[in-house]
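> Dropping a prediction and its sequence here:
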Amino acid sequence: MPIRLAIVNDYEVVVRGLADMLRSYSDDFEIVELNADTAVASSVDIALYDTFAQTQGDGDAVSQLVANPLVDRLVVYTWNLGHVLSQASVAHGVAGYLSKSLTGSELAAALRAVVDGEVVVSPDPGRTGAVIGGDWPGREEGLTAREAEVLALITQGRSNAEIAERTSLSINSIKSYIRSCYRKIDARSRSQAVLWGVRHGFLPDRIRVQDPD
């Protein structure tokens, strides 16, 4: 029987991008829901939670997914792989804490191991761990995944301190991403960046797609 999977993130482009990454493994996985800012409503073996512009693996959203009786196991898909955060996530009931530097085949293998009862935690690849799969708003405009995440949180009205807390990045790193992001979108102020973000799909979506093709 294929593994029943729900993909969870507040951005439609993100959940669809992750679904596309697993499309070559349709014999092993049945993606029964794509969820953007909605709760999982079908019984699934795994809810795969992408942390793009979300709280991390030790946050309330993860706790709610762990408590959802329709979710058998929860897997966090992230680039924040520090030991403290990954262990805190496992302590919250996360069964997999997986790196966005995994290839599609590596991600599929890790999800199979989780269903087999293993707790799978990716090691921290450090600065060499580039994002490989998935998608994010602003990619076509040349924004990196991290720049897009910071811009998404700016568009949501988050302060630099709130963005740092949510992304587990330092304030200096946040400021650096903001500067590089502004250059790429030709914004000279935060209000211009917010307006650009609203016009280019950086506000959270609200969809549930059941049994996506």
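That came through, no problem. Numbering: from 1, shown residues only.
> alpha carbons only for contacts and neighbour counts from here, please
Fine.
> Go ahead and confirm L81 touches P123.
Yes - counting by CA atoms under 8 Å, P123 is a contact partner of L81 at 6.9 Å.
> Give me the nearest residue to the residue with the largest distance to the centre of the chain, chain neighbours excluded.
In the chain, the greatest distance from the average C-alpha position (CA atoms, centre = their mean) is reached by R188, at 28.1 Å. Excluding the flanking residues, the one nearest R188 by CA to CA, 6 or more residues apart in numbering is Y182, at 6.7 Å.
> When L81 and P123 are compared, which one has more neighbours?
Relative neighbour count places L81 above the other of L81 and P123, with 22 against 13, counting by other CA atoms under 10 Å.
> now the more buried one, nearest residue through space, not along the chain?
In this structure, L81 finds its nearest non-sequential neighbour in D124, 5.0 Å apart by CA to CA, 6+ apart.
> so how far is R4 from the residue nearest to R188?
To R4, Y182 is 40 Å away according to CA to CA, to the nearest Å.
> and what of G201?
Going from G201 to R4 by CA to CA gives 29 Å.
> hmm, back to that, can I assume the residue nearest to L81 is in contact with T78?
No - using CA under 8 Å, D124 makes no contact with T78, being 10.7 Å away.
> which neighbours do those two share?
Shared contacts of D124 and T78, defined by CA atoms under 8 Å, 6 or more residues apart in numbering, are found at S99.
> between these two, who's got more neighbours?
T78 (20 against 17).
> what's the nearest residue to the residue nearest to the spatial centre of the chain if we skip its chain neighbours?
In the chain, the centroid-proximal residue (CA atoms, centre = their mean) is D50; its distance is 2.1 Å. With CA to CA, 6+ apart as the criterion, D50 has its nearest non-adjacent residue at 4.8 Å, and that residue is Y77.
> continuing past the helix or strand hosting that neighbour, what's the next helix or strand?
According to DSSP states H and E, Y77 maps onto strand 71-78. Under the assignment DSSP H and E, the closest C-terminal helix or strand after strand 71-78 is helix 83-91.
> what residues does the lengthiest helix in the chain touch?
Ranked by residue count, the top helix of the chain under DSSP state H comes out as helix 171-185. Taking CA under 8 Å, 6+ apart as the criterion, the residues outside helix 171-185 that touch it are 141-143, 146-148, 150-151, 160-161, 163-164, 188, 193, 196.
> Out of the residues you listed, list just those in helices.
Of the contacts of helix 171-185, the ones assigned to helices by DSSP H are 146-148, 150-151, 160-161, 163-164, 193, 196.
> Would you mark the buried spots in stretch 155-171?
155-156, 160, 163-164, 166-168 (16 or more other CA atoms under 10 Å).
> Mind giving me the packing neighbours of the strand or helix carrying L65?
Secondary structure from DSSP H and E places L65 in helix 60-67. Helix 60-67 makes packing contacts with strand 71-78 when contacts are defined by 3 or more CA pairs under 8 Å, 6 or more residues apart in numbering; DSSP states H and E.
> try this one next to it:
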Amino acid sequence: MTPPQAPIRIAVVNDYEMVVAGVAAMLSPFSDRVAVVEIDAGLPVITDVDVILYDTFGQVQGDGVDLEDLVRGGGAKVVIYSWNVQPELVERTLAKGARGYVSKAYTAEQVVAAVEAVSRGEVVQPTPPESVGPERGVWPGQEFGLSAREAEVIALITQGLSNQEIADRSYLSINSVKTYVRTAYRKIHVTRRSQAVAWGMTHGLSPDRMRAVDPAS
């Protein structure tokens, strides 16, 4: 009789506590297949894990991610979890050493399946956009009607980035960034950048520093 396989050990990484907690909650129904043993916001992974799931909300995207800093000499494989699935960005990111790149439009089961494939030694790329649904997960500002991308733009404004810097980091056109800024401002009832920064700082859009480690790990 084949012994049951232990769940794949995962660390979820992002600079926002709400985001990492949301990803962990999304994966929790699949604890027999993946075990989230550490979640980190703004801190390095300290637990010996099989896979690091890096959420790009408010962070450096794709090929700009410092994979060596994430892994810190360990043997964990890195999976990028992002709404930005431009083929050229995915290709460059995988070429730098990431083992998987999954869309935030994936269902939780699709994310788990991708993590399992990476753990087996496969390289995973996102499926075509038409085969997946709307963005999932939890992000700051969601309760005020901000979409994931609008919230990310406000997060980057709160971090002090200009529209051009946001465009460069997010691989968006400057016109797309301006559109997200305009629609986000309407939803949060601000008209100036200084107001948006103040709003972001009081509504969870400033980077956090926290770590939660499963004591059983």
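Arrived safely. Every value quoted in this text rests on a predicted model; they were computed, and no experiment measured them.
> shared neighbours of L81 and P123 of structure 1, which are they?
By CA under 8 Å, 6+ apart, L81 of structure 1 and P123 have these common neighbours: S99.
> what lines up against F202 of structure 1 once you look at structure 2?
Aligned by TM-score structural alignment, F202 of structure 1 pairs with L205 of structure 2.
> For its match, give its distance to P7 of structure 2.
As it turns out, when the distance is counted by CA to CA, L205 of structure 2 lies 32 Å from P7 of structure 2.
> hang on, the earlier thing: list the contacts of the residue nearest to L81 of structure 1.
Each residue near D124 of structure 1 by CA under 8 Å, 6+ apart is listed here: 81-83, 99.
> Does it fall in a helix, a strand, or a coil region?
The three-state label for D124 of structure 1, taken from DSSP: H, G, I helix; E, B strand; the rest coil, comes out as coil.
> Flag every buried residue along stretch 76-84 of structure 2.
With burial defined by 16+ other CA under 10 Å, the residues of stretch 76-84 of structure 2 counted as buried are 76-84.
> quick one: it aligns where in structure 1?
Per TM-score structural alignment, the counterpart of stretch 76-84 of structure 2 in structure 1 is residues 72-80.
> I'd like to know how many residues surround R209 of structure 2.
Applying the criterion other CA under 10 Å, we find 12 residues in the vicinity of R209 of structure 2.
> Kindly report the same for A216 of structure 2.
A216 of structure 2 sits with 5 neighbouring residues when counted by other CA under 10 Å.
> quick one: it from E38 of structure 2, how far?
A216 of structure 2 sits at a distance of 11 Å from E38 of structure 2 (criterion: CA to CA).
> again, but for S206 of structure 2
Using CA to CA, one obtains 21 Å as the distance from S206 of structure 2 to E38 of structure 2.
> And N14 of structure 2, by the same measure?
Shown here: N14 of structure 2 relative to E38 of structure 2, a distance of 12 Å by CA to CA.
> mean offset of the strand holding Y77 of structure 1 relative to structure 2 (after superposition)
On superposition with structure 2, the average gap between strand 71-78 of structure 1 and its aligned counterparts reaches 1.0 Å (mean CA distance after the TM-score superposition for structure 1).
> Relative to Q54 of structure 1, which of the ones in helices among the contacts of helix 171-185 of structure 1 is nearest.
Nearest to Q54 of structure 1 among those, counting by CA to CA, is I163 at 9.8 Å.
> Return the residues in contact with that closest one.
The neighbourhood of I163 of structure 1, defined by CA under 8 Å, 6+ apart, consists of 150, 153-154, 169, 174.
> count of residues packed around C181 of structure 1?
C181 of structure 1 has 21 neighbours, counted by other CA under 10 Å.
> Please say which position in structure 2 it maps to.
Under the pairing rule here (TM-score structural alignment), the equivalent of C181 of structure 1 within structure 2 is A184.
> From V71 of structure 2, how far off is that match?
From A184 of structure 2 to V71 of structure 2 the distance is 35 Å (CA to CA).
> ditto for D208 of structure 2
Noted for D208 of structure 2: a distance of 20 Å to V71 of structure 2, by CA to CA.
> who's more crowded, the two?
Summary of the neighbour comparison: D208 of structure 2 and V71, criterion other CA under 10 Å, with V71 having more neighbours (19 against 16).
> and the more buried one, what does it touch?
Contacts here follow CA under 8 Å, 6+ apart; on that basis V71 of structure 2 touches 45, 52, 77-78.
> quick check, nearest of the residues you listed to G121 of structure 2?
Closest to G121 of structure 2, out of all of those and judged by CA to CA, is K77, at 9.1 Å.
> picking that back up, and the direction of the helix holding L65 of structure 1 versus that of helix 83-91, what angle?
30 degrees (axes from the mean of the first three to the mean of the last three CA atoms, to 10 degrees).
> and L65 of structure 1, how many neighbours does it have?
For L65 of structure 1, the count of nearby residues is 23 (other CA under 10 Å).
> who touches G142 of structure 1 in this structure?
Contacts for G142 of structure 1 (CA under 8 Å, 6+ apart) come out as K184.
> Aligned counterpart of it in structure 2, please.
Per TM-score structural alignment, G142 of structure 1 is aligned with G145.
> just D45 of structure 1 next, same as before
D45 of structure 1 maps onto D50 of structure 2 when the alignment is built from TM-score structural alignment.
> One more: G104 of structure 1?
Under the alignment (TM-score structural alignment), G104 of structure 1 pairs with A108 of structure 2.
> again, but for F29 of structure 1
F29 of structure 1 maps onto V34 in structure 2 when the alignment is built from TM-score structural alignment.
> List the contacts of that match.
Shown in contact with V34 of structure 2 (CA under 8 Å, 6+ apart): 7-10, 27, 112.
> swap in Q195 of structure 2?
By CA under 8 Å, 6+ apart, Q195 of structure 2 has no neighbours at all.
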